[in-house]
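**Q** coordinates for the following, if possible.
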Amino acid sequence: MITIKEPAKKSMYENVMEQFNKTADIINLNPDIRKILSITNNEIIIHFPVKMDNGKVEVFTGYRVQHNNALGPYKGGLRFHPTMDVDDAKALAMWMTWKTSLAGLPYGGAKGGIQIDPRNYSLSELERITRRFTYALGENIGPELDIPAPDVNTNEQTMAWIADTYMSTKSPSERSNNKHVVTGKPVGSGGLEGRDRATGFGVYLTLKLFFENKKESLSGKKFIVQGFGNVGYWVSYFLEQEGALLLAVQDAHATIINDEGISVHDLYEHSKPRKGSIQGFSSAKEMDPKDFFGLDCDFIIPAALGNQITGANAYDIKAKVIAEGANGPTDNEGERILLENGVTIIPDILCNSGGVIGSYFEWLQNRNGELWPLDEVMAKIEKKLTESYKKVQNTVNTSHVDWRTAAYILAISRIETAYVQRGIFP
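**A** As a prediction, this is how the structure comes out:
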């Protein structure tokens, strides 16, 4: 088995703090606000027991880190992964604060999850683990306080279990008013039409807008994707519709390539019954995973875990555009090398923000008791993301900075404005 590892050189938290401090210096951030934003508001660590199918009890560790809520309730995903720890949650929560601010949403940032490999547990065990975690979190989450969503190895079913468990702790008259405690639910349980594809659509849309600005089409462009989960599949789907060619895919099990192009539909149908694994796909050949990022293509979409593009492999990259479908897939050393080599990095807090924008519309839909059709939802997401994209592009052009720095300038400045206008209690 091939494992996509996160190098131990620098943690995601160290990377996000470097990015924050760099931007704070550029915009001369108010020193008091800098102190506030450099730390988290709350870090919740929970150890909870769950009875397994064999009758034995296992104790799990869960996390919820709430970074900042100056602009509104905490918002961010829950991931089930063996590498999950409090430092990862802190980094991801801080990125969510910047992401929701950049998107112009009335949210702050949070992140969390459980340190677990879900492949080692049955569906009934995962349900009990999820429900027990939700119960243990208690009043630390809520529809106007902290609103979780799906992330790595969690999905709409996970969110349905969380919503049901949370609502069951409320009185009968309150239950219907708490459905929006999570987003990313199944459509039949209050979910949003199109939420499944919102993140992947956002990655596709930012690429489309980027090349349109260069007077280029996506048709005929070659791309590679790391990770073929929800984000990797949907961005590939939309790009294929535009005539782009999927050259290679890498996941935790295999790295595959076909110089003539890989059918997104066929690969999805192959991976679906294999718990998402692309291994054994007959219409592509396996290749050395170390050579993946060095493939000759037009753009790369890292849509798996953090710290995948590093100083160790950035020199190999031939693509001129990186579209960050994952959170924090490029470490700071890797980014420095890429920028020196003229590579454009469309940063995660812009590129994959279609998901949280979709979550916002689901939250509004539940809050207002409305139901929106798919075409209306996708139009709303496209409009809001396009507005964010144009603001970042304008900052790139006027401030002569890279795309990540431009996105951070806009995101952090909006939060600074909120603090300056409100003042700091007491």
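
**Q** switch to C-alpha atoms for all contacts and neighbour counts from now on
**A** Fine.

**Q** OK, contacts around residue 334?
**A** Taking Cα atoms under 8 Å, 6 or more residues apart in numbering as the criterion, residue 334 is in contact with 309-314.

**Q** second input sequence below; structure requested for side-by-side comparison:
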Amino acid sequence: MVKTKETKPKTMYDNVMQQFNSVADRIALNPNIRKILGITNNEIVIHFPVRMDNGNVEVFTGYRVQHNNALGPYKGGLRYHPTVDVEAAKALAIWMTWKTSLAGLPYGGAKGGIQIDPRDYSIGELERITRRFTYALGDNIGPEHDIPAPDVNTNAQTMAWIADTYMSTKAPSERSKNLHVVTGKPVGTGGLEGRDRATGYGVYLTTKLYLESKGESYNGKTITVQGFGNVGYWAAKFAVADGAKLIAVQDAHATLYDEKGIDVEELHQHSKPRKGSIKGYEKATEIDPSSFFGLTCDILIPAALGNQLTEETAGAVKAKLVAEGANGPTTDAGERILLANGVTIIPDILCNSGGVIGSYFEWLQNRNGELWQLDEVMQKLERKLTEVFKKVEEEVNTNKVDWRTAAYTIAIKRIEMAYTQRGIFP
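**A** Just a heads-up that it's a prediction; the model follows:
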């Protein structure tokens, strides 16, 4: 039989809808609730002008998609990337709904960003772009309505600009009450100690918990990491500190390999002045990017962008465990190949949920006027992540399903219960 090429999913949105419909069928999701969850609540597209350093004006396009808020305010990141469009934002917003539900948080899901490559702009231009985007969004965001956070190519500084701009639009007596309009802020301006490492720590911890469930540990395990931004760096740092060996790293500019191990901190220091690029690091060999997924290793951590493990690339994977640090790195066809080859996938909505859990802690801290210390934050994070992991593990073992199906089942059932108990207006 001739194997035909995959025609779907073509986009991350196709992928997330395939995942949703598969689990909805399996759990016989209420058809009315299925209709609601199958669409987004709001899709906001904004065109706004910004003056550049040279005096010229450029018009940018920004997006904010709000999928569902049955469990609480919309929550999700803002990314600055050329691939940002309404379809990508829809997919990422839906994944956020499942992620916050699975984690047991009082949030719904949203996502958005601006269609730019931030490397093309100065710091001053990025600040003006961010502030103008925030002003254009207006009351489409808010501390009890929709709470953005950092994502690809955005950071604590971006969030500080958003918070300051948003608060400046409020009456002086109301400004301090709106600090939690975003999370992921710098520690000095209301941010949470440890928020920078929360997502990467979650990738590390869920992987560790999986290994322990098999009577294993990180000690002696080899790992490869795609993407060496905030998530990839911290996941690798924690894993190596626990006995693993980082043998390969890939980003958009280079693919590095060293079977003896790559020094995580040295590579991080190398990349910082190069806007995050790992290219030019001389203590590892630069190899062909197409060979990355086929490298022999124990654990593969895709922590870059979506749709990386596809029908074309998944068959090469030699790792027996894939820990999804990115959102949607595995397509539906890619997943079928991996599972057929005996590869376990810790799904994104579980694996990288440390970030949104950390965001929840920051939101609470701001809301209640509290200050939490780093050790307290990390203890709370470990406790919460472990609790969520155990729930998914129980679903896997009880119903003999893969980890993504288990995670989706728990997440969607929680939202279904909220609609069932409260009813649908009117």
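
**Q** hang on, the earlier thing: just the ones in strands from the contacts of residue 334 of the first structure, please.
**A** Using DSSP state E, no member of these sits in strands.

**Q** among these, which ones are buried?
**A** Neighbour-count burial (16 or more other Cα atoms under 10 Å) applied to the contacts of residue 334 of the first structure gives 309-311, 313-314.

**Q** can you pull the contacts of residue 418 of the second structure?
**A** When contacts are counted by Cα under 8 Å, 6+ apart, residue 418 of the second structure touches 70-71.

**Q** out of the contacts of residue 334 of the first structure, who's nearest residue 281 of the first structure?
**A** residue 309 (25.1 Å; Cα to Cα).

**Q** what's the average distance of the longest helix belonging to the first structure to the second structure?
**A** Longest helix in the first structure by number of residues (criterion: DSSP state H): helix 374-399. Here the mean offset of helix 374-399 of the first structure against the second structure after fitting is 0.4 Å, by mean Cα distance after the TM-score superposition for the first structure.

**Q** mean deviation, whichever helix or strand comes after that helix versus the second structure?
**A** Counting by DSSP states H and E, the next helix or strand C-terminal to helix 374-399 of the first structure is helix 403-422. Compared with the second structure after the fit, helix 403-422 of the first structure shows a mean deviation of 0.1 Å (mean Cα distance after the TM-score superposition for the first structure).

**Q** can you point out the buried residues in helix 403-422 of the first structure?
**A** For helix 403-422 of the first structure, burial by neighbour count (16+ other Cα under 10 Å) applies to 403-416, 419.

**Q** before we move on, what about stretch 244-263 of the first structure?
**A** For stretch 244-263 of the first structure, burial by neighbour count (16+ other Cα under 10 Å) applies to 244-258, 261-263.

**Q** endpoints of that stretch, how far apart?
**A** 11 Å (Cα to Cα, to the nearest Å).

**Q** same question, stretch 298-305 of the first structure
**A** Terminal residues of stretch 298-305 of the first structure lie 21 Å apart, using Cα to Cα.

**Q** could you do stretch 81-92 of the second structure as well?
**A** For stretch 81-92 of the second structure, by Cα to Cα, the gap between its terminal residues amounts to 14 Å.

**Q** kindly report the same for stretch 133-152 of the first structure.
**A** By Cα to Cα, one end of stretch 133-152 of the first structure lies 16 Å from the other end.

**Q** for that stretch, which positions count as buried?
**A** Here stretch 133-152 of the first structure shows 133-135, 137, 141-143, 145-152 as buried, counting by 16+ other Cα under 10 Å.

**Q** looking at the residues you listed, which are in strands?
**A** Using DSSP E, the members of those that fall in strands are 146-150.

**Q** I'd like the residues you listed laid out as a markdown table, including distance to residue 160 of the first structure.
**A** Supplementary listing: those in a markdown table, determined by distance: Cα to Cα, whole Å:
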| residue | distance to residue 160 of the first structure |
| --- | --- |
| 146 | 16 |
| 147 | 13 |
| 148 | 11 |
| 149 | 10 |
| 150 | 10 |
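
**Q** out of these, which is nearest to residue 124 of the first structure?
**A** The closest of those, once distances to residue 124 of the first structure are taken by Cα to Cα, is residue 150, at 18.4 Å.

**Q** any idea which helix or strand carries the nearest residue to that closest one once chain neighbours are set aside?
**A** In space, and not counting its chain neighbours, residue 150 of the first structure is closest to residue 77: 5.1 Å by Cα to Cα, 6 or more residues apart in numbering. Using DSSP H and E, residue 77 of the first structure maps to strand 74-80.

**Q** which residues in the second structure does the very next helix or strand once past that strand match up with?
**A** The helix or strand immediately downstream of strand 74-80 of the first structure is helix 86-102, counting by DSSP H and E. Aligned by TM-score structural alignment, helix 86-102 of the first structure corresponds to residues 86-102 of the second structure.

**Q** with the first structure overlaid, report how far the matching stretch is off on average.
**A** Relative to the first structure, stretch 86-102 of the second structure is 0.1 Å off (mean Cα distance after the TM-score superposition for the first structure).
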